[in-house]
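Undergrad: got a structure for you, letters missing:
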C-alpha cells in the first residue's frame, strides 16, 4: 500500500495518522506520492523524507493508495 499526501483544507474527522507514522511507512516502502499542491503550499516539503525514499509528484493517487489530507496534528485518511 502506498501513501498519497495531499494539500488543502484541514480535515478534522476520520482515521488519524501521525507524521511519524507517515515517515515510517515511507521508509519501509521506499516510495511516497505527493500532490503538487501540497508542495506548492508548504503542506509537504521534500526535506521531510530521507534520501532513501522516492518522492513521486502525482496529481492523482495511484491505484490502491491511502489518500491522506492534512489535519491539525498529522494526517487524516480520506474515507
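TA: Thanks, I have it. All values reported here derive from a predicted model rather than from experimental measurement.
Undergrad: CA only for contacts and neighbour counts going forward, please
TA: OK.
Undergrad: flag every buried residue along the longest helix along the chain.
TA: The longest helix of the chain (DSSP state H) is helix 19-29. Using 16 or more other Cα atoms under 10 Å as the test for burial, helix 19-29 gives 22-23, 25-27.
Undergrad: alright, now check it against this:
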C-alpha cells in the first residue's frame, strides 16, 4: 500500500469543512445553552466546548490560541 505524504499544515478545503461544521455545532450548543440554568454542569460543559473549539480554530488558522476578533461598529466594515 503506497504511503501518503504528510504535511505540516491543514489544506484549505479541509479547514473550510471543519470551519463549517464547527459553525453548525456552535449554533446547536448555543440553542441548547439558552434553556439551561447558568453555571451548572451541562451549561459549563457547553461553555468549555465552545472555548476549546474557538482555540482549535485559531490554531488551525495560524492565529494565537487566545485570539479574539476585534469588535467593529455596525456598518463600518463596508
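TA: Received the coordinates, thanks. Every value quoted in this text rests on a predicted model; they were computed, and no experiment measured them.
Undergrad: now the TM-score, please.
TA: With the length set by TM-score structural alignment, normalised by the length of structure 2, the two chains reach a TM-score of 0.25; 37 aligned residues with a Cα RMSD of 4.3 Å.
Undergrad: work out for me the element the spatially closest residue to residue 46 of structure 2 that is not a sequence neighbour sits within.
TA: Distances taken as Cα to Cα, 6 or more residues apart in numbering put residue 29 closest to residue 46 of structure 2, at 6.4 Å, once the chain neighbours are dropped. Here residue 29 of structure 2, judged by DSSP states H and E, is contained in helix 12-34.
Undergrad: give the other helices and strands that that helix contacts.
TA: helix 41-60 (3 or more Cα pairs under 8 Å, 6 or more residues apart in numbering; DSSP states H and E).
Undergrad: how about the helix it packs on: buried residues?
TA: 43, 46-47, 50, 53-58, 60.
Undergrad: next, the angle helix 12-34 makes with it.
TA: Going by axes from the mean of the first three to the mean of the last three Cα atoms, to 10 degrees, helix 41-60 of structure 2 is angled at 160 degrees with respect to helix 12-34.
Undergrad: who does helix 41-60 of structure 2 touch, helix- and strand-wise?
TA: helix 12-34.
Undergrad: helices and strands around the longest strand along structure 1, which ones?
TA: Looking across structure 1 with DSSP state E, the single longest strand is strand 66-71. Judged by 3+ Cα pairs under 8 Å, 6+ apart, strand 66-71 of structure 1 is in contact with strand 3-5, strand 74-77.
Undergrad: turn these into TSV, including distance to residue 32 of structure 1 and mean neighbour count.
TA: Formatted as TSV, these follow (distance: least, Cα to Cα, whole Å; neighbours: other Cα atoms under 10 Å):
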stretch	distance to residue 32 of structure 1	mean neighbour count
strand 3-5	6	25
strand 74-77	14	20
